[in-house]
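In: could you work out the structure for the sequence below:
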Amino acid sequence: MNLTMIKEFKLPDLGEGLTESEILSWKVAVGDTVTLNQVIAEVETAKAVVELPSPFAGVVAQLHEQPGTVVEVGKPIVSFEVDDAGSSSGGGAADAAGGSAGGASVKGAPATAAAEAVGSPAKREPNLVGYGAVVEHSGRPARRARGQVQEIKPQSPATPAISGPAASPQAEAAVSERPRSTPPVRKLARDLGIELERISGTGPGGLITRDDVLDFSGASSAAAQAQVPPAEGGRETRTPIKGVRKFTAAAMVQSAFTAPHVTEFLTVDVTATMELLAKLKGNRSFEGFKLTPLTIAAKAVLVALRNNPTLNSRWDEASHEIVQFNYVNLGIAAATPRGLTVPNIKDADRMSLRELSTALTELTDTARAGKTSPGDLSGGTISITNIGVFGIDAGTPILNPGEAAIVALGAVRKAPWVVNDELAVRQVMSLSLSFDHRLVDGEQGSRFLADLGAILADPAMVMTMI
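Out: This is a model prediction of the structure:
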């Protein structure tokens, strides 16, 4: 005899101690049968858009939260009716992994040990949020219980959390079969009050693009970029502070009022670097690689750090220690539709120029698509912000929390320059370096900036530093 019971899935900590997430969309509806680790929802943390896998195999009994709701970690977001025959459907294993009273863990770290305790083989299946619940194979697929059942009642009736009239079949279909689009496009559509189901996509494979949404709305680009459309006749637009903007604001305030910032500037003749860049683009070994001034500057930063390692460190207030990193996770500030993010390239110091070029391209493409994972946004050791792409020459960048330094790259411009005591037109760039004066003395910061400038002025100087 098969028994069923109700299991709640509580919003997990999606990394870095984040305390809340916003439900962007549900990919299932009440009554849907789901499999273990099937993606059931898309949520937005303060750092990234993440797809949530199901920790259970069963039937969706209740959606506790509506799209657009900000939910605290640990609160139930969905309930499942699962087969109490137990662990074969994933329910028992999820309990072992998730802990107590109907909770479930997305990370599932203890799951293997729990499976061993009951004498069953266990396999941890990877998903977009680390590792899901243990998959145990019993020789038969999970199915909804039939015949005699014993139902364990939840604390509240298993009804959809969306209030008002019952959802139509069309609405339920829209939840489970959402048109193809990217997270920034879906956010734009939500902000403009547009249902994506009403738009025909012109992108590859019918993908709905930003232009499709703007064309459908008939709104001007300026109005479409506003996060909350102003009321008719209104003179103000108010935008809730949440998501990336909220996280960035808190991080910048913490950094500005914790680390004593010092900023130094250096203007460099980068004509030789631009000539090198042109040669590399014409070199067959770099065919297909995207090379920009940022690519060369990033490599120059990595080389300059070898002689100036104090800029690749962290002040650990809790342990009263200075942590010296023997690796470089290079952060790249990226302006995205969700706001400013600083994903980082892991072990960038071990990469060749071609590998670094590929990593930079993947990093920026992923960030612009809103798909940067929480793991890629944590663990940075030093950062670069390329303000030159906006036509800006110099600035005073704020440190990414936990890092000792950040370099701002200015625009490359033609300017008069003295060469061999004669005036010439050269390509110049301004470098801005902010550093934590608790970790980095003025001499150390100046030497690093001078080394960086020397490499960009004459790339052959790399030979003297490696």
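In: rest of the way, CA atoms for contacts and neighbours
Out: OK.
In: how many neighbours does the closest residue to K75 other than its chain neighbours have?
Out: Nearest non-adjacent residue to K75, counting by Cα to Cα, 6 or more residues apart in numbering: K10, 5.1 Å away. The number of residues packed near K10 is 22, by other Cα atoms under 10 Å.
In: W315 in helix, strand or coil?
Out: The assignment at W315 comes out as strand when based on DSSP: H, G, I helix; E, B strand; the rest coil.
In: how far away is it from F325?
Out: Applying Cα to Cα, to the nearest Å, the value for W315 to F325 is 11 Å.
In: same question for A256.
Out: The gap separating A256 from F325 is 22 Å, by Cα to Cα.
In: kindly report the same for T248.
Out: Between T248 and F325 the distance is 24 Å, computed by Cα to Cα.
In: out of those two, which sits in the busier spot?
Out: A count of neighbours by other Cα under 10 Å puts T248 above the other of T248 and F325, at 19 against 14.
In: tell me the secondary structure for the more buried one?
Out: Counting by three-state DSSP, the backbone at T248 sits in helix.
In: likewise the one 5 residues further on?
Out: State at V253, reduced to three classes by three-state DSSP: helix.
In: so what's the residue count around it?
Out: 12.
In: report the contact partners of it.
Out: Listed by Cα atoms under 8 Å, 6 or more residues apart in numbering, V253 has no contact partners.
In: tell me how far it lies from T381.
Out: In terms of Cα to Cα, V253 sits 19 Å off from T381.
In: again with T295
Out: 18 Å.
In: would you map the strands across the stretch 101-250 of the chain?
Out: Assigned by DSSP state E, counting those that start in this stretch, the strands in the stretch 101-250 of the chain fall at 123-127, 130-135.
In: so T295 and T381 - more neighbours on which side?
Out: Neighbour count, other Cα under 10 Å: between T295 and T381, T381 has more, with 28 against 19.
In: I'd say the more buried one and N326 touch.
Out: No - assessed by Cα atoms under 8 Å, T381 is found out of contact with N326, at 9.9 Å.
In: could you also give me the structure for this second sequence? I'd like to compare it with the first:
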Amino acid sequence: MTTMTQTSARFREFKMPDVGEGLTEAEILKWFVQPGDTVTDGQVVCEVETAKAAVELPIPFDGVVHELRFGEGTTVDVGQVIITVDVAPGSTEEAPPAPAASAAPAAPAAPAAPADEPKTRTPVLVGYGVAESSTKRRPRKGAAAPEAAAVAAAVQAELNGHGSPAAAPAPAADASPVARPLAKPPVRKLAKDLGIDLATVVPTGKDGIITREDVHAAASPAPASAASPAEVPSVAEPVAVSATEAPAVTASARETRIPIKGVRKAIAQAMVGSAFTAPHVTEFVTVDVTRTMKLVAELKEDKEMAGVRVNPLLIIAKALLVAIKRNPEVNAAWDEANQEIVQKHYVNLGIAAATPRGLIVPNIKDAHDKTLPQLAAALGELVATARDGKTSPAAMAGGTVTITNVGVFGVDTGTPILNPGESAILAVGAIKLQPWVHKGKVKPRQVTTLALSFDHRLVDGELGSKVLADVAAILEQPKRLITWA
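Out: Next up is the predicted model:
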């Protein structure tokens, strides 16, 4: 299946593609185009967030944007039409009817293209595994559902940047609860900024359109006779999500409710699955890393490391890679379906990264083959990409072992949960100056605590202890990076 269908010789539909990893839905974060804008083949038209990452979607044909089917902040199933494009602007052919407006309208099925129709270019994003909907589009006839047709016409006019058609009557008070409140985009943005649910606003504009004044009135303190918070309808208007903003619905001054979706939903599901599938064991060791900190300072001055970021995490990552080389059995996966232990002869080193969208774990592919400068460059690129929200699903797939640096938050250590499908995860605590017995005397030394969690189906206590002890020994005496490598 491709991402577009041909509703006529003039209009084409672009569907939400499967952006990888078998994901079934994505949230529209931002539209880069509006109705009336000209688009070209390969142009990015929107940014969507899946359970893995934010992805930009290019459109695979030229034309003029006719309709955006969903607003920002809406979660859309793979295979649903998200935008229609006029590929023959200037034609007098009638536009396809707009679907009835709702909070999450279903994508109508497109008729099969004629056999002699030229094939369109294969889109950049492939693997759309959703079958065509069997729902048929309702014919546009004057006698068929006049209220629904009026609402659809008004929403279509709104998307085109115009007011509601003069002939469209105001929606009845007992209209279907799924009908979308009528308001122009600037008014919707104002309502979003003020935290106002448009479904609760009383429209005073022509033909039932909500105006700026209506939104400001709704934002004013409610009179004593107003409905209590418990009687206020739930939010039906989608809220746009940015990299630094989470969707929130405030029920009262005492609590805030945040929808669980996107990356945070995926994190929760993965962590619950991991915690209750793999038997976790966590071991701890406290180690003097004074010599490692001196090595970091020296490497920062080394011309071979110019242009890359050098920090303790770099040496810790290298130490873990050496420990895995000395104890290769730890780098494995449990195949429940085939009842096999899969030994990995490569290390895709995951680095847990806190981002505005939540915790993600991209990994450095074939980290075991990289030199120290190459590893430093890969770490820097991984962190920068994660913070910008541009980490791809592929970058987070296929990890074997992970490091999580809780020390950056001033935490001494923790009991990390395994990334699903991986055998071990190393937590690094804060590096602090502490009294330590060194060469028979108590001296101030740089000390940290490491915690290694591992899957006890794959790694027994002896193997886990050896790996953790090796990492600690290298950090205490970094010269072992040379003698043990």
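In: ok, back up a step: how about TSV for the strands of the stretch 101-250 of the first structure, with mean neighbour count and distance to T310 of the first structure added?
Out: Formatted as TSV, those follow (neighbours: other Cα atoms under 10 Å; distance: least, Cα to Cα, whole Å):
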stretch	mean neighbour count	distance to T310 of the first structure
strand 123-127	15	37
strand 130-135	26	33
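In: just send the ones you listed back as a markdown table, with distance to A348 of the first structure too.
Out: Output for the strands of the stretch 101-250 of the first structure, formatted as a markdown table (distance: least, Cα to Cα, whole Å):
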| stretch | distance to A348 of the first structure |
| --- | --- |
| strand 123-127 | 25 |
| strand 130-135 | 23 |
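In: for L456 of the first structure, which of these is the nearest?
Out: Between L456 of the first structure and those, the shortest separation by Cα to Cα is 39.7 Å, and it involves strand 130-135.
In: spatially central residue in the second structure, please.
Out: Nearest to the geometric centre of the second structure sits A53, at 3.4 Å (Cα atoms, centre = their mean).
In: quick one, what contacts that residue?
Out: Contacts for A53 of the second structure (Cα under 8 Å, 6+ apart) come out as 263, 389-393.
In: what's the closest of the residues you listed to P478 of the second structure?
Out: The shortest approach to P478 of the second structure among the contacts of A53 of the second structure belongs to T391, at 31.7 Å (Cα to Cα).
In: the closest one -> the first structure?
Out: Using TM-score structural alignment, the equivalent of T391 of the second structure in the first structure is T372.
In: over to P435 of the second structure?
Out: Aligned counterpart of P435 of the second structure in the first structure: P416 (TM-score structural alignment).
In: got the buried residues for the helix or strand containing its match?
Out: Element membership for P416 of the first structure (DSSP states H and E) is strand 413-419. Under the neighbour-count criterion of 16 or more other Cα atoms under 10 Å, strand 413-419 of the first structure has 413, 417 buried.
In: same question for stretch 373-392 of the second structure.
Out: Result for stretch 373-392 of the second structure [16+ other Cα under 10 Å]: buried residues 373, 375-379, 382-383, 386, 389, 391-392.
In: what is the most widely separated pair among these?
Out: With Cα to Cα as the measure, no two of these lie farther apart than P373 and G389, at 24.6 Å.
In: show where stretch 263-280 of the second structure falls in the first structure, residue numbers please.
Out: Using TM-score structural alignment, the partner range for stretch 263-280 of the second structure is residues 244-261.
In: what are the buried residues along the matching stretch?
Out: Buried, per 16+ other Cα under 10 Å, within stretch 244-261 of the first structure: 244-245, 247-248, 251, 255, 259, 261.
In: from these, pick the one nearest G233 of the first structure.
Out: Distance ranking of those against G233 of the first structure, using Cα to Cα, places R245 first at 26.8 Å.
In: so what's that closest one closest to, chain neighbours aside?
Out: Nearest one to R245 of the first structure, counting by Cα to Cα, 6+ apart, is G339 at 6.0 Å.
In: surely T355 of the second structure touches G389?
Out: Yes - between T355 of the second structure and G389 there is a contact under Cα under 8 Å: 7.4 Å.
In: re the thing from before, quick one: closest of the strands of the stretch 101-250 of the first structure to G453 of the first structure.
Out: Among these, strand 130-135 comes nearest to G453 of the first structure, with 40.5 Å by Cα to Cα.
In: now the helix or strand harbouring S383 of the first structure: which residue numbers in the second structure?
Out: Assigned by DSSP H and E, S383 of the first structure belongs to strand 382-386. With TM-score structural alignment applied, strand 382-386 of the first structure matches the range 401-405 in the second structure.
In: ok, stretch 283-295 of the first structure next?
Out: Under TM-score structural alignment, stretch 283-295 of the first structure corresponds to residues 302-314 of the second structure.
In: neighbouring contacts of that stretch?
Out: Contacts with stretch 302-314 of the second structure, where a contact means Cα under 8 Å, 6+ apart, come from 292-293, 296, 299-300, 372-373, 375-377, 379-380, 405.
In: good, wrapping up.
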